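J.: Mind looking at a prediction? Sequence and model below.
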Amino acid sequence: MQAKPLALVTGATSGIGKETVHSLAQKGYEVMALGRRRDRLGSLASLSKDITTHVLDQSKPEEVEELCCKIKSLEKPISVLVNNAGYSVRGVVEEVPLDAVRRMYEVNCFSLIRLTQACLPGMRKARSGWIFNLSSISGKLTFPANGFYSSTKHALEAITDALRAEVAPFGIKVVAIRPGPIATEFGQVVGALSPWLADSDEAYKPVHEKAMGFLKQVTDPASIPGPRVVSDLIMEVLAKKDPKPAYAVGPMTGDLLPSRLEKDDAAWCSYLCGEIGLDKLKI
């Protein structure tokens, strides 16, 4: 009997990560599911004998390094790596504490890099493998009060582009997935981890109001899909011999994302400020 290929999914306790773990197990993979919440990992493992779980807080480099040592000692290589873990904080550049920015980079970028480094030797030896980096439409555009999160995704896009070329000779495929708004716990986490918004300087309140009003206007809650659309896309791409470098899915990917890619920086700034209403705002 042929051994099942091994997949690793970060941020597996909810949303896109959880759905992807389910889908991979159903497709015949053994799945290592990583996440912070031990209770949720327990319920995830009970769904299939092919799912093993590991508690990992990706904001803590020492925990990431310990997990990387385990990866290197595995008897078989990781065949599919889904770098899904990530979160956002919101606020204008002047007001977000630098420690909060550092922690977000630790989770969204540095731990992702380290886990990828740990998986690559096995993939290179096997001359095959898949790496899915969960970016965002924010990896190609940004909004007021969302600059720091977008910057982590811009960094991820650059890492993905470089890595894709570096490992192509080894038969390893690297794909960026760019979701628009997806119905997960993401928004709740943003609010919980951005307490400074409540004490924002009065001068910035009109900026926040304009930015949040615009986002509400372009994201009709009734049109926001659940995380299954992303896991289904990953499964669809896994079946392709020649995948595209990146795939977008969900709201705002059919209008705002193409608009940003088509416009130069000056045209985009003018368009964005006009759409949000910041072009006429004088404080």
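T.: Right, received. Where do you want to start?
J.: CA atoms for contacts and neighbours, from now on please.
T.: OK.
J.: Whichever strand or helix holds residue 216 - contacts with which helices or strands?
T.: Using DSSP states H and E, residue 216 falls within helix 205-218. In this structure, helix 205-218 packs against helix 265-276, with contacts taken as 3 or more Cα pairs under 8 Å, 6 or more residues apart in numbering; DSSP states H and E.
J.: Give the buried residues for the helix it packs on.
T.: Buried residues in helix 265-276, counting neighbours by 16 or more other Cα atoms under 10 Å, are found at 268, 271-273, 276.
J.: Below is an additional structure, to be compared with the one above:
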Amino acid sequence: MSSLANQVVLITGASAGIGEAVALEAAKQGARLVLAARREGVLQTVKDLVVGRGAEALVVPTDMADTAQVEALAQKALDHFGRVDILVNNAGYGQMGPVEEVDVAAMRRQFEVNVFGLHTLTRALLPQMRERGSGRIINLSSVAGQMSMPFSGVYNATKFAVEALSDALRVEVAPFGVKVILIEPGPVATEFGRVAEETFGAVVNPNGPYKAILDSTADMASSFNKMAWPVEKVVEPIMRAMTDPHPSDRYTAFTGGKLALGLMRLLPASLADQMWRRIYKLDQLGSPESV
């Protein structure tokens, strides 16, 4: 596959950021699009943009945490276009905060959106891909799916799960002509950072045991934002995953990402822990004896 002309591409999280950018680029290449996200008004705006580029588009407002809505999304796409050639599982957000202070409800919603919604939609669309003997499933993971960091453990857990599901699924469906590809961005200049800061602030008790690091979170966010790739740069490997006749199993979309991940795997856990403690200024927490 070298062109997206007439390919039916379903994109979740298509109302902004990476999802919107992928939709616009796919429209330029002649794809027929199914656009899914919660915000119908914003989705309509994206639809107008892709139609303006000559593409056909179907808008399906969907909350990925709602299994019935996700299943309905798949059925509406199949009813409208007859098939889905490429599924881009892009929808997701980052629930940040100390593991201790992220309550069960917040953790459950994080998994519902980032993992269970992805799983539900994939299961719903796989049968028609298998029957045709072709299809691509592109799962947006993260470098956070390869290494866990303080104060993003719940988010990391969802991305580790996406990696595990994808690696297993890739082998299972290869005999049917279906390809499964992981995309692993680092920081990206999208709404993700703002939402992550909001979820962090929503769970951390200002009078709790982690209050000492609250003042440093803005500095940390600023540092990560400086490393962020523009959305358009992240779209490039996604488009390769969609069109390359022989795509890689995973694309790391982060400056020095492969090298950094390789070094982290070689680093003893004790040294990695020390590094994270310095970066996140964790020596401010607890008693002198505990640090």
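T.: Looks like it arrived, so ask away. Everything numeric here is computed off the predicted structure, so don't read it as measured data.
J.: picking up where we left off before, other residues contacting the helix holding residue 216 of structure 1?
T.: If you take Cα atoms under 8 Å, 6 or more residues apart in numbering as the criterion, helix 205-218 of structure 1 is touched by 143-145, 252, 275-278.
J.: got it, and stretch 96-105 of structure 1?
T.: Under the contact criterion Cα under 8 Å, 6+ apart, stretch 96-105 of structure 1 has outside partners 59, 86-90, 148-149, 152, 196.
J.: switch to 6 Å and redo it
T.: The set of residues that contact stretch 96-105 of structure 1 without belonging to it, under Cα atoms under 6 Å, 6 or more residues apart in numbering, is residue 59.
J.: go on, stretch 243-255 of structure 1?
T.: By Cα under 6 Å, 6+ apart, the surrounding residues in contact with stretch 243-255 of structure 1 are 175-181.
J.: As a markdown table, those with secondary structure would be great.
T.: Listed next are those as a markdown table, based on DSSP: H, G, I helix; E, B strand; the rest coil:
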| residue | secondary structure |
| --- | --- |
| 175 | strand |
| 176 | strand |
| 177 | strand |
| 178 | strand |
| 179 | strand |
| 180 | coil |
| 181 | coil |
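J.: can you pull out the helices in structure 1?
T.: Assigned helices in structure 1, in chain order: 15-26, 38-45, 61-72, 98-105, 111-126, 147-167, 186-192, 205-218, 228-238, 256-262, 265-276 (criterion: DSSP state H).
J.: The fourth one: which residues count as buried?
T.: Think helix 98-105 of structure 1. The neighbour-count criterion (16+ other Cα under 10 Å) identifies 104-105 as the buried residues of helix 98-105 of structure 1.
J.: counterpart of it in structure 2, which residues?
T.: Following TM-score structural alignment, the partner segment of helix 98-105 of structure 1 in structure 2 covers residues 104-111.
J.: average distance between the matching stretch and structure 1?
T.: Between stretch 104-111 of structure 2 and its aligned partner residues in structure 1, the average distance after superposition works out to 0.7 Å, using mean Cα distance after the TM-score superposition for structure 1.
J.: Give me the nearest residue to residue 50 of structure 1, chain neighbours excluded.
T.: residue 30 (4.7 Å; Cα to Cα, 6 or more residues apart in numbering).
J.: and the one you found, how many neighbours does it have?
T.: Applying other Cα atoms under 10 Å, we find 23 residues neighbouring residue 30 of structure 1.
J.: gap between it and residue 159 of structure 1?
T.: Here the distance between residue 30 of structure 1 and residue 159 of structure 1 works out to 27 Å (Cα to Cα, to the nearest Å).
J.: cool, and residue 186 of structure 1?
T.: Using Cα to Cα, one obtains 23 Å as the distance from residue 186 of structure 1 to residue 159 of structure 1.
J.: now do residue 206 of structure 1
T.: With the distance defined as Cα to Cα, residue 206 of structure 1 ends up 35 Å from residue 159 of structure 1.
J.: do residue 190 of structure 1 as well
T.: Remark: distance between residue 190 of structure 1 and residue 159 of structure 1 (Cα to Cα) = 24 Å.
J.: what does residue 195 of structure 1 give?
T.: To residue 159 of structure 1, residue 195 of structure 1 is 30 Å away according to Cα to Cα.
J.: In CSV: the contacts of stretch 243-255 of structure 1, plus distance to residue 77 of structure 1 and neighbour count.
T.: Compiled in CSV, those are given as follows (distance: Cα to Cα, whole Å; neighbours: other Cα atoms under 10 Å):
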residue, distance to residue 77 of structure 1, neighbour count
175, 19, 25
176, 21, 23
177, 23, 22
178, 26, 24
179, 28, 22
180, 31, 23
181, 33, 23
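J.: Hmm, the residue nearest to residue 50 of structure 1 is touching residue 8, no?
T.: No. The criterion here is Cα atoms under 6 Å, and residue 30 of structure 1 misses it with residue 8 at 8.6 Å.
J.: one step back: tell me which of the helices of structure 1 lies nearest to residue 4 of structure 1.
T.: Evaluated over the helices of structure 1, closeness to residue 4 of structure 1 peaks at helix 15-26, with 9.9 Å, by Cα to Cα.
J.: what's the average distance of the closest one to structure 2?
T.: Following the fit onto structure 2, the mean deviation recorded for helix 15-26 of structure 1 is 0.6 Å by mean Cα distance after the TM-score superposition for structure 1.
J.: elements contacting that helix?
T.: With contacts defined as 3 or more Cα pairs under 6 Å, 6 or more residues apart in numbering; DSSP states H and E, the packing partners of helix 15-26 of structure 1 are helix 228-238.
J.: and the helix it packs on, which stretch of structure 2?
T.: Counterpart in structure 2 of helix 228-238 of structure 1, with TM-score structural alignment as the criterion, is residues 232-242.
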